[in-house]
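J.: got a predicted structure here, sequence first:
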Amino acid sequence: MTISHLEDHLGYWLRLVSNAVSHSFARQVEALGVTVAEWVFLRTLYNYDHRSPSLLAGQMGMTRGAITKLADRLIAKSLVTRTADPEDGRAQTLALTPEGRAKVPVLAKLADANDAAFFDALSAQERAALEQSLKSLITRRHLSGIPTN
């Protein structure tokens, strides 16, 4: 019986690139005091004045418990606030603090630069083809959720 090599699998190559891109970005955002998961949380919340934890959990493809843990860490860093929902006093909403709102564009520039550093080696046509292939797999495999690690 012949056993395939690691390099025979497309997933191997995809993971190799993904790890390099992700680890580079993680080092950059961690130097600014947040994790990649926290960055994703901040960027998702940036689009709203306030958001319920359950809606954020749905958008991010995470459990409410995971969202609560992320929110707790970001509250401790003074980047997010938790308040009673004005429409339902029993519920809570999350919002960016002014410091959190100011941090998102800084982190977004790091994400843009990291993306460029890895994918500028591709021609515009190669990049478009790669993006289309990945989006096609996502659609066909019904993948969802925002990658946070």
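T.: Okay, I see it.
J.: drop to CA atoms for contacts and neighbour counts, all remaining ones
T.: OK.
J.: okay, how far is it across stretch 71-87, tip to tip?
T.: Stretch 71-87 has an end-to-end distance of 21 Å (CA to CA, to the nearest Å).
J.: if you count neighbours, what's buried in that stretch?
T.: Neighbour-count burial for stretch 71-87, with 16 or more other CA atoms under 10 Å as criterion, is recorded at Ala71, Leu74, Ile75, Leu79, Val80, Thr81, Arg82.
J.: and if you look at stretch 108-116?
T.: In stretch 108-116, counting by 16+ other CA under 10 Å, buried: Ala111, Asn114.
J.: contact partners of it?
T.: Residues outside stretch 108-116 that contact it (CA atoms under 8 Å, 6 or more residues apart in numbering): Val21, Ser24, Phe25, Gln28, Val29.
J.: how far away is the first one from Leu14?
T.: Okay, so that is Val21. Applying CA to CA to Val21 and Leu14 gives a distance of 11 Å.
J.: okay, those two: which has more neighbours?
T.: Val21 (17 against 10; other CA atoms under 10 Å).
J.: was I right about the more buried one contacting Phe119?
T.: No. The pair Val21 and Phe119 does not pass the contact test of CA atoms under 8 Å, sitting 9.3 Å apart.
J.: show me where this structure has strands.
T.: For the chain, applying DSSP state E gives strands covering 80-84, 92-96.
J.: out of these, which is closest to Met60?
T.: strand 92-96 (14.2 Å; CA to CA).
J.: ok, back up a step: redo the strands of the chain as JSON lines? Include distance to Pro147.
T.: As requested, these are exported to JSON lines (distance: least, CA to CA, whole Å):
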{"stretch": "strand 80-84", "distance to Pro147": "20"}
{"stretch": "strand 92-96", "distance to Pro147": "20"}
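J.: what's the local residue count around Arg43?
T.: 19.
J.: second structure follows, compare the two:
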Amino acid sequence: MASDLEFHLGYWLRFVSNHVSHAFSLKLQARDVTVAEWVVLRDLFDGDGVAPSLLADRLGMTRGAISKLADRLIAKELIERTAAMEDRRQQTLSLTAAGRKLVPALSALADRNDAEFFGHLKPAERAALEKMLRDIVRRHDLKTIPTE
């Protein structure tokens, strides 16, 4: 005998996660930004002038993935790459003025998406759900930030 899909908590987590992520992705697409690009933009918002290798480490991405994302965001004129004067091989990534202006608008989309899916929860329910999810992350030492 095999257990039903609905028997597994992982099924329900994935079910909800896919719908939350898809709805957010559609909101971002309307602003010509992907979820992975949003994650990079949001990280740079708090600390401009970040080395791509440090950004990769913080976000749990490969350096190649960061390089590709940076190229796309540079083409969109949302970030810029600057080489250090003393060693041109050392580079930093930072938001452009357009990128700095866009991040709060995208953050508002994330807030709205959260409210659409979780706004019906009472504050104590939301806090309990977050506590349980953070506990799972901690217990399994999960590090990679979801970007898909």
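T.: Now that the structure is in, tell me what you want to look at. Keep in mind that what you see is a predicted model, and the values were worked out from it rather than measured.
J.: of all the strands of the first structure, which lies closest to Ala57 of the first structure?
T.: Per CA to CA, nearest to Ala57 of the first structure of those: strand 92-96, 11.7 Å.
J.: now the closest one and strand 80-84, what's the angle there?
T.: For strand 92-96 of the first structure against strand 80-84, the angle by axes from the mean of the first three to the mean of the last three CA atoms, to 10 degrees is 150 degrees.
J.: strand 92-96 of the first structure packs against which elements?
T.: Packing partners of strand 92-96 of the first structure (3 or more CA pairs under 8 Å, 6 or more residues apart in numbering; DSSP states H and E): helix 36-45, helix 53-60, strand 80-84.
J.: out of the ones you listed, deepest packed?
T.: Ranked by mean neighbour count, those are led by helix 36-45 with a mean of 20 (mean count of other CA atoms under 10 Å).
J.: for that one, the distance to its chain's centre please.
T.: 6 Å (CA atoms, centre = their mean, to the nearest Å).
J.: now the helices for the first structure?
T.: For the first structure, the helices defined by DSSP state H cover 10-30, 36-45, 53-60, 64-76, 98-119, 124-140.
J.: using a markdown table, lay out these together with distance to Asp88 of the first structure.
T.: A markdown table is the format used below for those (distance: least, CA to CA, whole Å):
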| stretch | distance to Asp88 of the first structure |
| --- | --- |
| helix 10-30 | 35 |
| helix 36-45 | 20 |
| helix 53-60 | 14 |
| helix 64-76 | 18 |
| helix 98-119 | 24 |
| helix 124-140 | 36 |
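J.: which one of these lies nearest to Glu87 of the first structure?
T.: helix 53-60 (14.7 Å).
J.: quick one: the closest one aligns where in the second structure?
T.: Here helix 53-60 of the first structure aligns to the second structure at residues 52-59, judged by TM-score structural alignment.
J.: can you list the residues that contact stretch 3-22 of the first structure?
T.: Asn114, Asp115, Phe118, Asn149.
J.: so which of these would you say is closest to Leu56 of the first structure?
T.: Relative to Leu56 of the first structure, and with distances defined as CA to CA, the nearest of the contacts of stretch 3-22 of the first structure is Asn149, at 16.7 Å.
J.: what residues are up against the closest one?
T.: Contacts of Asn149 of the first structure by CA under 8 Å, 6+ apart are Ser22, Val36, Ala37.
J.: skipping its backbone neighbours, what lies nearest the last one in space?
T.: Read it as Ala37 of the first structure. Thr148 (4.5 Å; CA to CA, 6 or more residues apart in numbering).
J.: give me the neighbour count for that neighbour.
T.: 15.
J.: how near is it to Glu126 of the first structure?
T.: 26 Å.
J.: ditto for Asp115 of the first structure
T.: 14 Å.
J.: same check, this time on Gln132 of the first structure
T.: 10 Å.
J.: likewise for Leu45 of the first structure?
T.: Taking CA to CA, one finds Leu45 of the first structure at 32 Å from Glu126 of the first structure.
J.: His9 of the first structure too?
T.: 20 Å.
J.: ok, for the residue nearest to the spatial centre of the first structure, nearest residue in space, not its chain neighbours?
T.: For the first structure, the residue whose C-alpha lies nearest the mean C-alpha position (CA atoms, centre = their mean) is Val40; its distance is 3.4 Å. Distances taken as CA to CA, 6+ apart put Thr148 closest to Val40 of the first structure, at 6.4 Å, once the chain neighbours are dropped.
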